[in-house]
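Enquirer: got a sequence here, can you model it:
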Amino acid sequence: MLLLTREDLEKVLAMREVIEAVEKAFLELYHEKAKVPLRTILEVEKHNGFLLYMPSYLESSEALAVKVVSLYPENPKKGIPSVLASILLNDPETGKPLAFMEGTYITAMRTGAASGVATKYLARKDAKTVGIIGAGVQARTQLWAVYEVRNIEKAYVYDINKEKSQNFADEMSKKFGVEIDVVESPKEVAENSDILIIATTARKPVLRGEWVKEGTHINSIGWVGKDARELDSETVKKSKLVVDSREGVLNESGDIIIPIKEGIIDETHIYAELSELVAGAKKGRDNDREITLFKSVGLAIEDAITAKLAYEKALKLGIGTHVEL
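Expert: Modelled structure (predicted):
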């Protein structure tokens, strides 16, 4: 079995390749070539955390994996990432374990890639500015993915921790050669951006619909349970809503569950799943004025396809550590 550390994964995974792989996974999902049961969520209430078990199998890509991921919003106060994960990749033909790998980096890469796919189909072609609310680990790969699918010229970032915002701006401006301004409020981010990235562990809305201008595309990836949200109801109501999974969002995402409970929207407000856009079954953006929203809770097929990509590239490049169990 091959062991792959985060350092190994950083050497083998490139965002453009991950976007292509994740788009392929969504196409398989549309054509019913994927098995992806609803993830099992174990809430550890005593320590304000969640543990998620996410198995999946992609028949055409021959990717079989299970991810175990934890979400502990208070972890950053202890110097630990809020999201931690590991992934086991198996041989679909025999069930033999092929690789065990650090999953936090893959989670960030595949989540960014899914938003990259959504941005490809939903953002305006002439979108040039990006706004980021929440400057954590996920925000970095989110910006990377958007950068790969649109010609980004400037970005704005806000985090409740201004030092995190500044570190993000310094790091990512060097990486992409794009000017990144640290701003004082989420409102300022929204009012200046063609594409919005909302990547928080907020329990109450950090984005209000009144701030969002015509033609904006929003990627919302934050999740801390069905009773919490990072988007207000007006944002959801005024947007063309695309999700990664109807079932997942309606069971898990407070961003959608809460406005439904309020009577602001109903389940029919979900325009499409991302797989429908990838397959061409439904159109993405209709015009340059509409507001589009991609709400993601994460699908295990994204992990499986990215883990297989990492494994195959690691074998080819001779990266990783082989162990006998």
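Enquirer: C-alpha from now on. contacts and neighbour counts both.
Expert: Will do.
Enquirer: can you give me the strands for the stretch 51-200 of the chain?
Expert: Listed in chain order, the strands of the stretch 51-200 of the chain (DSSP state E, counting those that start in this stretch) span 63-71, 83-90, 97-102, 129-133, 154-158, 179-182, 195-198.
Enquirer: for residue 49, which of these is the nearest?
Expert: Set against residue 49 and scored by CA to CA, the strands of the stretch 51-200 of the chain come closest in strand 63-71, at 5.7 Å.
Enquirer: what residues sit buried inside that closest one?
Expert: 63-71 (16 or more other CA atoms under 10 Å).
Enquirer: next one: stretch 191-210
Expert: Quick answer for stretch 191-210 (16+ other CA under 10 Å): 192-203, 206-209.
Enquirer: now stretch 182-192
Expert: Within stretch 182-192, the residues scored as buried using 16+ other CA under 10 Å are 182-183, 186-190, 192.
Enquirer: run a quick neighbour tally on the residue nearest to residue 47 when sequence neighbours are not counted.
Expert: Distances taken as CA to CA, 6 or more residues apart in numbering place residue 72 nearest to residue 47, at 8.0 Å, with adjacent residues excluded. Residues near residue 72, counting by other CA atoms under 10 Å, number 19.
Enquirer: nearest to residue 309, of the strands of the stretch 51-200 of the chain?
Expert: Nearest of those to residue 309, taken as CA to CA: strand 63-71 at 9.1 Å.
Enquirer: next up, for comparison:
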Amino acid sequence: MKPIVQIDNSFIESNTIFRELIEVLRNGFANNKTLIPTRHHHDFPNPEMKTDSTVLLMPAWSPGETAGVKIITVSPKNSQFDLPSIQGTYIYLDATNGSVKAIIEAKSLTAKRTAAASALASSYLSRKDSSSLLMIGTGALSKNLIQAHASVRDLKKVYVWGRSFKKAQAICEQLKNEDFTITPIQNIEEKISEVDIISSATLSKTPLILGKHLKKGQHVDLVGAYKKDMREADDETILKSSVYVDSFEGGLKENGDILIPLQTGIIKESDIKADLFGLTSEQKQGRSNVDEITVFKSVGHALEDLVAADYYYEKYIDSQ
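Expert: Model prediction:
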């Protein structure tokens, strides 16, 4: 039996090329050969923090090829421990005999594949001439989302907002040598009406993106708000936009940004234009004109994890 490979965050951070990862995700969604059971989403009490934590179990199989399951915990108040909100492990399996091939640290894997999925969606939904981005949120995803979006659009200006201005400054400092200028801002309204792409990755329960501020031709990338009572965008944003999701199964059920407007009758399920399966297979159309406002809601999909695990495992084996 071969030894179990250990792939840590440092390897993932050092060996990610977003253009490559985006393309393997594109192929994975377009081919749609992966079997994806409904993921387990369980909230559990965390009395000391006075808010629930969440455990997610996300299995996936590509029959005869690869398989895996991700175990993730989300603890929204982990910043006080100087820990990321999202922690976990990916167990990468041999699809034939069920043996464990690798244990992959899931924090970076999740951040990279999530950012790549947003950039994949942007390649269909944002204007091709998009050159500016507002990043809302300063967590582990923020840097990755900026870099991923910059890999599919020629960004010239990036702005970063967070509840902590110091954290926004820190993100900008980390990315100061990129090919775009990057600037921290004090409030969202400073730039939200000017930029071409808005990407948001927060745990907010109240909308941060207000439709009244949006202009024609913008693309809105909603990555946070993973619970049914969380929202990053208000009803007006959803109403005035063409809405897309990463998958219909999760995108319509697990997040407040889509679920609340559905429940209140603001939109119907038929108003959701497409998911990544439809876009990548070219069965569905993305942006139709330069004035259209598009919204992409990401909740994460186990296909993304398995494709990313394949990507990093192959890179690791090739490096030995």
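Enquirer: find the centremost residue of the first structure, please.
Expert: residue 111 (2.7 Å; CA atoms, centre = their mean).
Enquirer: what about stretch 5-24 of the first structure, distance to the chain center?
Expert: 14 Å (CA atoms, centre = their mean, to the nearest Å).
Enquirer: same question for stretch 197-210 of the second structure.
Expert: Centroid separation for stretch 197-210 of the second structure versus its chain: 13 Å, with CA atoms, centre = their mean.
Enquirer: against the first structure, where does it fall?
Expert: Mapped onto the first structure using TM-score structural alignment, stretch 197-210 of the second structure spans residues 195-208.
Enquirer: same question, stretch 123-132 of the second structure
Expert: Using TM-score structural alignment, stretch 123-132 of the second structure pairs with 120-129 in the first structure.
Enquirer: go on, stretch 272-287 of the second structure?
Expert: Using TM-score structural alignment, stretch 272-287 of the second structure pairs with 270-285 in the first structure.
Enquirer: now do that stretch: distance from first to last residue.
Expert: Distance between the two ends of stretch 270-285 of the first structure: 14 Å, counting by CA to CA, to the nearest Å.
Enquirer: what's in contact with it?
Expert: 23, 26-27, 29-30, 118, 121-124, 240-246, 292 (CA atoms under 8 Å, 6 or more residues apart in numbering).
Enquirer: buried subset of these, written for ChimeraX?
Expert: Selection of buried members from the contacts of stretch 270-285 of the first structure for ChimeraX, criterion 16+ other CA under 10 Å:
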select :23,26,27,29,30,118,121,122,123,124,240,241,242,243,244,245,246,292
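Enquirer: which ones among the contacts of stretch 270-285 of the first structure map onto helices?
Expert: Within those, residues falling in helices by DSSP state H are 23, 26-27, 29-30, 118, 121-122, 246.
Enquirer: quick revisit: what's the span of the match of stretch 123-132 of the second structure, first residue to last?
Expert: Stretch 120-129 of the first structure has an end-to-end distance of 15 Å (criterion: CA to CA).
Enquirer: shouldn't residue 93 of the second structure be in contact with residue 63?
Expert: No - if you go by CA atoms under 8 Å, residue 93 of the second structure and residue 63 don't touch, sitting 11.4 Å apart.
Enquirer: which of those two has more residues huddled nearby?
Expert: The residue with more neighbours, out of residue 93 of the second structure and residue 63, is residue 93; 23 against 13, by other CA under 10 Å.
Enquirer: which residue packs closest to the more buried one, ignoring adjacent ones?
Expert: Spatially, and ignoring its direct neighbours in sequence, residue 93 of the second structure is nearest to residue 100 (4.5 Å; CA to CA, 6+ apart).
Enquirer: quick one: what's aligned to that neighbour in the first structure?
Expert: Structural alignment (TM-score structural alignment) places residue 100 of the second structure against residue 97 in the first structure.
Enquirer: burial count for that match?
Expert: Residues lying near residue 97 of the first structure (other CA under 10 Å) number 16.
Enquirer: what's the answer for residue 41 of the second structure, then?
Expert: Residues within reach of residue 41 of the second structure, counting by other CA under 10 Å, total 15.
Enquirer: next one: residue 176 of the first structure
Expert: Residue 176 of the first structure: 14 surrounding residues under other CA under 10 Å.
Enquirer: any idea how far it is from residue 158 of the first structure?
Expert: Residue 176 of the first structure is 18 Å from residue 158 of the first structure, by CA to CA.
Enquirer: over to residue 296 of the first structure?
Expert: To residue 158 of the first structure, residue 296 of the first structure is 21 Å away according to CA to CA.
Enquirer: ok, residue 322 of the first structure next?
Expert: Taken as CA to CA, the span from residue 322 of the first structure to residue 158 of the first structure is 42 Å.
Enquirer: show me which of these two is the more surrounded one.
Expert: Comparing residue 322 of the first structure with residue 158 by other CA under 10 Å, the one with more neighbours is residue 158, at 25 against 12.
Enquirer: once you drop chain neighbours, what's closest to that one?
Expert: Closest to residue 158 of the first structure by CA to CA, 6+ apart is residue 133, at 5.1 Å.
Enquirer: quick check, the one you found in contact with residue 186.
Expert: Yes - using CA under 8 Å as the test, residue 133 of the first structure is close enough to residue 186 to be in contact (6.4 Å).
Enquirer: name the residues contacting each of the two.
Expert: Residues within reach of residue 133 of the first structure and of residue 186 at once, by CA under 8 Å, 6+ apart, are 158, 206.
Enquirer: residue in the second structure paired with residue 74 of the first structure?
Expert: In the second structure, residue 74 of the first structure lands on residue 77 (TM-score structural alignment).
Enquirer: how deep is its match tucked in, by neighbour count?
Expert: The tally of other residues near residue 77 of the second structure (other CA under 10 Å) stands at 17.
Enquirer: hmm, it is touching residue 86, no?
Expert: No - counting by CA under 8 Å, residue 77 of the second structure stays clear of residue 86, with 10.4 Å between them.
Enquirer: which neighbours do the two have in common?
Expert: Between them, residue 77 of the second structure and residue 86 share no contacting residue under CA under 8 Å, 6+ apart.
Enquirer: picking up where we left off before, could I get the strands of the stretch 51-200 of the first structure as JSON lines with distance to residue 49 of the first structure?
Expert: Output for the strands of the stretch 51-200 of the first structure, formatted as JSON lines (distance: least, CA to CA, whole Å):
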{"stretch": "strand 63-71", "distance to residue 49 of the first structure": "6"}
{"stretch": "strand 83-90", "distance to residue 49 of the first structure": "10"}
{"stretch": "strand 97-102", "distance to residue 49 of the first structure": "19"}
{"stretch": "strand 129-133", "distance to residue 49 of the first structure": "22"}
{"stretch": "strand 154-158", "distance to residue 49 of the first structure": "25"}
{"stretch": "strand 179-182", "distance to residue 49 of the first structure": "30"}
{"stretch": "strand 195-198", "distance to residue 49 of the first structure": "21"}
